[in-house]
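fold the stuff below for me.
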Amino acid sequence: MTSAAEPPVLVETDDQEAVTTVRLNRPDNRNALTLELKVALRDALEAVADDPSVRAVVLASSGKAFCVGQDLREHAEALRSGEDGAIGADALSTVPEHYNRIAMALGSMRKPVVCAINGTAVGAGLGFALACDLRVATAGTKFATAFAGIGFGGDSGLSGTLAHCVGSSRATELLLLGDTFTAEQARDWGIVREVAETPEATDAAALALARRLAAGPTLAFAEIKAAVAMGTVSSLREVLEHEAAAQARLGATEDHRNAVDAFVAKEKPVFRGA
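From the prediction side, this is the model:
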């Protein structure tokens, strides 16, 4: 358990930049996901998603690892908690109650999310990172799916998001074999945007990206996120119809009209999310 003085998740908001950082905070345990941490992370992300004053989000972590996935000691206890040898009810309910909601909060948030991956990211930790929109990783970071090694399939949306990033063939290989891959491979495969030299540089790069996005057309960003997610699973006709409807919505916004006027006047546009 995390002490009262050290909450499992830290939330920091820069009101001037309209950027909130949500930070996993079990550094001594490599941010392994206990029930306490999962609940705190889910609630923090859902609250940030609903906060209109926040225009961009950074998902980060304390310590030398981003997240090593489920705390397997706690999971083993949950598996044994049922009566007469049955699997404990809480052991698998965590997927819909926590993992799914965390991934949905990240992936469907109507504002951009940047992930600062400061070290090892495996299992659900990798899934959470892939649910974000942009990622920066520290040199030397190791990634792995890890699920098959404990007789599991995948969760946190990893089965879809990994395939969308690297293609179904490589995603299948990584899920079946569980081989580790490096930050540099992740960059080459398009999983991460940038590899920074230190965890501090990773945090700084992610925050700079979030600030840049927060100053941009957040209403358009929300439509872009939805369209890209739809485009990975929909027909061209459906995507075209969705894009047309989105452009109609955005065309009626002050952000769009003001940006067009600024372009004509050769001025820098100011986006207010309206």
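
hey, let's count contacts and neighbours off CA atoms from now on
Noted.

what is the burial count for residue 115?
Other residues within reach of residue 115, judged by other CA atoms under 10 Å, total 31.

that one touches residue 129, doesn't it?
Yes - with contacts counted by CA atoms under 8 Å, residue 115 reaches residue 129, the gap being 6.0 Å.

so which residues of the chain form strands?
Residue ranges of the strands in the chain, as given by DSSP state E, are 9-14, 19-24, 56-61, 65-67, 113-117, 120-122, 134-138, 142-144, 181-182, 194-196.

residue nearest the centroid of the protein?
residue 132 (2.9 Å; CA atoms, centre = their mean).

quick check: closest non-adjacent residue to it.
Among residues not flanking residue 132 along the chain, residue 113 sits closest, at 5.3 Å (CA to CA, 6 or more residues apart in numbering).

let me see the contact set for the one you found.
56, 57, 58, 59, 106, 132, 133, 134, 210 (CA atoms under 8 Å, 6 or more residues apart in numbering).

7 Å instead, please
56, 57, 58, 106, 132, 133, 134 (CA atoms under 7 Å, 6 or more residues apart in numbering).

before we compare anything, build this one as well:
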Amino acid sequence: MTYENILFDISNGIAKLTLNRPDKLNSFTQAMHLEVRDALGQVKADKSVRVLVLTGAGRGFCAGQDLSDRAVEPGAKGVDLGESVEKFYAPLVMELRNLPLPVICAVNGVAAGAGANLALACDIVIAGKSASFVEVFCKLGLIPDTGGTWHLPRLIGLARATGLAMLGEKLTAERAEEWGMIWKSVPDEVLMTEAMAMAAHFATAPTKGLAFTKKALQASYGNSLQDQLALEADMMRELGYSHDYREGVSAFMEKRTPEFKGE
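The predicted structure follows:
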């Protein structure tokens, strides 16, 4: 596929996907959804990829849905927004959550609506100091989709999630860090340097162990303690036979830097 709405490359174990409609604050159209889906398919298929970095071009990360792509005239018949969620946004969230590798989101500028919740679907979110998160759905008579109603209360609690969702107020990157909604905020000028340095770390890390960590943390939301302990035992059993565990122990004993294969 030829990409017109995103930038995508793979290098040294790092896949970098940049939403690239800067004149529209990288808002989503159906065409961009299809390109992102294709790129994520490549990430899954390429065994050399150990980490994914997601960011936006220009002065904003993502303004959510491009309303002109499904405009509704006053008095005209409405559009099926549920179909849009089912066909595009829900699969996108699940694809990011299920990738067996770390997903870093570098939020530059505004992340609004589906753009804000897309960031929250990633594993680690780093935001520039000028970045902000806005749940604009309430201003359109909608609910926070793209996993917003699931991620927000789990990350920041019901009271804060309700305030953001019902008032649509802008949340700064620094406040998002204080609330535990994102990993950290950094000066704008070092955002991508920080994100790519983290990606370089993950590109040489024990990927299978990180993938299992990601899966176990997600499973904990729905598991009892007993179920979670059983899951941990199963995962530790499998990881104990992995190359990277043996390599990690050997490197520790030999006082050298481990050479993980991600297996």
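
quick TM-score on the pair, please.
Put the two chains on top of each other and the TM-score (TM-score structural alignment, normalised by the length of the second structure) is 0.94; 262 aligned residues with a CA RMSD of 1.8 Å.

the residue nearest to the centre of the first structure and residue 117 touch, don't they?
No - using CA atoms under 7 Å as the test, residue 132 of the first structure is too far from residue 117 to be in contact (11.1 Å).

whatever residue of the second structure lines up with residue 45 of the first structure: neighbour count?
In the second structure, the residue paired with residue 45 of the first structure is residue 40, using TM-score structural alignment. Per other CA under 10 Å, the neighbour tally for residue 40 of the second structure reads 20.

same question, the one 3 residues further on
Taking other CA under 10 Å as the neighbour definition, residue 43 of the second structure ends up with a count of 24.

and the closest residue to it other than its chain neighbours, how many residues sit next to it?
Spatial nearest neighbour of residue 43 of the second structure, excluding adjacent residues (CA to CA, 6+ apart): residue 49 at 6.4 Å. As a burial measure, residue 49 of the second structure scores 20 neighbours (other CA under 10 Å).

same thing with the one 10 residues further on?
The local packing count at residue 59 of the second structure equals 16, with neighbours defined by other CA under 10 Å.

that one pairs with which position in the first structure?
By TM-score structural alignment, residue 59 of the second structure lines up with residue 64.

residues touching the counterpart of residue 210 of the second structure in the first structure, list them.
Matched by TM-score structural alignment, residue 210 of the second structure corresponds to residue 221 in the first structure. By CA under 7 Å, 6+ apart, the contact set of residue 221 of the first structure is 111, 112.

cool, residue 123 of the second structure as well?
102, 103, 104.

so can I have CSV of the residues you listed showing distance to residue 32 of the second structure?
CSV is the format used below for the contacts of residue 123 of the second structure (distance: CA to CA, whole Å):
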residue, distance to residue 32 of the second structure
102, 22
103, 19
104, 20
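
compare these with the first structure and list the overlap.
Contacts conserved in the first structure for those, using both residues aligned by TM-score structural alignment, their matches' CA atoms under 7 Å: 102, 103, 104.

hmm, the first one is touching residue 49, no?
In other words, residue 102 of the second structure. No - shown here, residue 102 of the second structure and residue 49 do not form a contact pair, counting by CA under 7 Å, at 10.1 Å.

leaving out the residues flanking it, which one is nearest to residue 11 of the first structure?
Per CA to CA, 6+ apart, closest to residue 11 of the first structure is residue 22, 4.7 Å.

quick one: map residue 257 of the first structure onto the second structure.
For residue 257 of the first structure, the residue aligned by TM-score structural alignment is residue 246.

coming back round to it: so how many other residues sit close to the residue in the second structure that the residue nearest to residue 11 of the first structure lines up against?
If you follow residue 22 of the first structure across to the second structure using TM-score structural alignment, you land on residue 17. Neighbour count of residue 17 of the second structure, defined by other CA under 10 Å: 21.

wait, what's in contact with residue 17 of the second structure?
Contacts of residue 17 of the second structure (CA under 7 Å, 6+ apart): 6, 7, 8, 9, 53, 54, 55.

trace the fourth one over to the first structure, please.
Structural correspondence for residue 9 of the second structure with respect to the first structure (TM-score structural alignment): residue 12.

now residue 223 of the second structure
By TM-score structural alignment, residue 223 of the second structure lines up with residue 234.

what's the burial count for its match?
13.

separation between it and residue 19 of the first structure?
32 Å (CA to CA, to the nearest Å).

residue 215 of the first structure now?
On the measure of CA to CA, residue 215 of the first structure and residue 19 of the first structure end up 10 Å apart.

residue 185 of the first structure now?
Counting by CA to CA - residue 185 of the first structure and residue 19 of the first structure are separated by 29 Å.

show me which of those two is the more surrounded one.
residue 19 (27 against 13).

now do the contacts for that one.
Neighbours of residue 19 of the first structure in contact, by CA under 7 Å, 6+ apart: 13, 54, 55, 56, 57, 210, 211, 214.

list the contacts of the closest residue to it other than its chain neighbours.
Spatially, and ignoring its direct neighbours in sequence, residue 19 of the first structure is nearest to residue 56 (4.9 Å; CA to CA, 6+ apart). With contact taken as CA under 7 Å, 6+ apart, residue 56 of the first structure is in contact with 18, 19, 20, 111, 112, 113, 210, 213, 214.
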